[in-house]
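**Student:** predicted model and sequence follow; I will ask about them next.
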Amino acid sequence: MKKKNIIAIGIGLPVFLILAVSIMLHASWINGFDNFFEHLVHTIPGLQSLMLKITFLADTKVDLVWMLLIAIILWIKKQRPLSLSIVITLITADAFGWVVKHVIQRPRPTAHLAVDDGFSFPSGHTLGMSIIVFWLILIMIPVLVKSSTARVWLYILLIIWLVLVMISRVYVYAHFPSDVCGSTALGAMWVGLVDTIWDKVTPRTSKNNF
């Protein structure tokens, strides 16, 4: 198993499980965690319009558009194993997230918008964007971008964008902070897990690389 996948799974899996189990057991520390970060996020008023725009760009349907754009570009470049990789990773993650939502059945914050229906944990917006961000960071950028400086800047920009998506979901009361943190942990773990399995099914050769 690749070191990057070991790190993604080794960090993502325990964090996700701790949050999921704590939410299911209604652990008291979860309320303190959520209250602290909800207050922190809402210290700056007047950002509702901006946050709604960010949350729209991370909508689960829009995530599928980003995924398809990346997959189509890779397919055109005849990088079909990589093209299929991001499709399978995102679709399976969304399916797993749906199952977890219906197992845990956590209600959303009381002030959530009407458009945000369904259960709260994990956040579908954050999970989908986490999959795309971590897939780019762990799989595509290291191969495509040769400059180490450019890679670092891309990593920083992608992480900032993911954090903004997480903040936006809390700001508009669509999710609790523990929901978006759990989604991010699940996303990192899922990318590492699927990439490990994918390497066994379609070994990376010079033909499959950029």
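**Tutor:** Perfect, thanks for sending it. Everything numeric here is computed off the predicted structure, so don't read it as measured data. Residues are numbered from 1 along each chain as shown.
**Student:** CA only for contacts and neighbour counts going forward, please
**Tutor:** Fine.
**Student:** what's downstream of the host helix or strand of Leu64, the next helix or strand?
**Tutor:** Assigned by DSSP states H and E, Leu64 belongs to helix 60-76. The helix or strand immediately downstream of helix 60-76 is helix 80-104, counting by DSSP H and E.
**Student:** for whichever helix or strand comes after that following helix, packing partners?
**Tutor:** On the C-terminal side of helix 80-104, the closest following helix or strand by DSSP H and E is helix 124-135. Contact here means 3 or more Cα pairs under 8 Å, 6 or more residues apart in numbering; DSSP states H and E; on that basis helix 124-135 packs against helix 60-76, helix 80-104, helix 148-171, helix 177-201.
**Student:** give me the angle between helix 124-135 and helix 177-201.
**Tutor:** Using axes from the mean of the first three to the mean of the last three Cα atoms, to 10 degrees, the inter-axis angle of helix 124-135 relative to helix 177-201 is 40 degrees.
**Student:** quick one: helix 124-135 to chain centroid distance?
**Tutor:** In terms of Cα atoms, centre = their mean, to the nearest Å, the centre of helix 124-135 is set 3 Å apart from its chain centre.
**Student:** take a look at this one as well, against the first:
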Amino acid sequence: ASAAADADLLASDATPVHPMRVYGELLKALDDDAVVIGDGGDFVSFAGRLVEPARPGRWLDPGPFGCLGTGLGYAIGARLAHPSSQIVLLLGDGAAGLSLMDADTLARHNLPVVIIVGNNGAWGLEKGPMRAVYGYDVAADLRPGTRYDEVVRGLGGAGEMVTSPAEIAPALRRAFASGVPYLLNVITDVDAEYPRTTTGV
């Protein structure tokens, strides 16, 4: 019943892109032996709900304490451990600010990884709950539309910005076929928060 309830958002044509549409397309593109790494807040919360690896040991994330910034290191290790598998790193734009320069290591050592940034211009895991509890948020906004794809291109990889749902699937095909570190900078809807049933302590 839960999966059926998700179907509409997995196919959403909304612009800015709903984060679940990203996963709707990614799930169709993943091989059974793919390694998926989550490094982020709200954007990766959707992944934790929707991405179910087909084999053990094929999902990595920073753990329950929010230690963001581990994703690029995990991606490097996963690529070395699984040289013939798809390696996909899912980054929130906040998390991208903590470790994206390590795409230089991927490029220098010829380690192809597909990096997907859910770029909503905010620390979404903080912004939404603050609004819910206090009616406003502070220090939760990032610069809208930052070109994380250009960062990876500048470091020797490749990438592109994705602004509409129809662009996601072709961009994923290009990324997986590229043979280089490739970043999809997907502009997502800041108001499409991950649904939570608690605000914590």
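**Tutor:** In hand now; what should we look at? From a predicted model like this one, the values you see are computed outputs, not experimental measurements.
**Student:** need the TM-score between these chains.
**Tutor:** Taking TM-score structural alignment, normalised by the length of structure 2 as the basis, the two superposed chains have a TM-score of 0.35; 119 aligned residues with a Cα RMSD of 5.6 Å.
**Student:** list the helices and strands the helix holding Leu64 of structure 1 packs on?
**Tutor:** Under the contact criterion of 3+ Cα pairs under 8 Å, 6+ apart, helix 60-76 of structure 1 touches helix 80-104, helix 124-135.
**Student:** any idea which of those is most buried?
**Tutor:** helix 124-135 (a mean of 27; mean count of other Cα atoms under 10 Å).
**Student:** show me where structure 2 has its helices.
**Tutor:** Remark: helices assigned in structure 2 by DSSP state H are 2-10, 19-29, 42-50, 71-81, 93-99, 103-108, 124-134, 148-154, 168-178.
**Student:** generate TSV for the helices and strands packed on helix 60-76 of structure 1, with distance to Phe37 of structure 1 as supplementary columns.
**Tutor:** Converted to TSV, the helices and strands packed on helix 60-76 of structure 1 look like this (distance: least, Cα to Cα, whole Å):
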stretch	distance to Phe37 of structure 1
helix 80-104	22
helix 124-135	16
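**Student:** which one, of the helices and strands packed on helix 124-135 of structure 1, ends up nearest to Phe134 of structure 1?
**Tutor:** The closest of those to Phe134 of structure 1 is helix 177-201. By Cα to Cα, the value is 6.0 Å.
**Student:** what are the buried residues along the closest one?
**Tutor:** Within helix 177-201 of structure 1, the residues that count as buried by 16 or more other Cα atoms under 10 Å are 177-196, 198.
**Student:** now do the same contact list for the nearest residue to Ile70 of structure 1 once chain neighbours are set aside.
**Tutor:** Spatially, and ignoring its direct neighbours in sequence, Ile70 of structure 1 is nearest to Ser83 (7.3 Å; Cα to Cα, 6 or more residues apart in numbering). Residues near Ser83 of structure 1 by Cα atoms under 8 Å, 6 or more residues apart in numbering: Ile70, Ala71, Ile72, Ile73, Leu74, Trp75.
**Student:** so how far is Ile54 of structure 1 from Ser83 of structure 1?
**Tutor:** 26 Å (Cα to Cα, to the nearest Å).
**Student:** same check on Ala93 of structure 1?
**Tutor:** From Ala93 of structure 1 across to Ile54 of structure 1, the span is 21 Å (Cα to Cα).
**Student:** for Ala150 of structure 1, grab the count of nearby residues.
**Tutor:** 12 (other Cα atoms under 10 Å).
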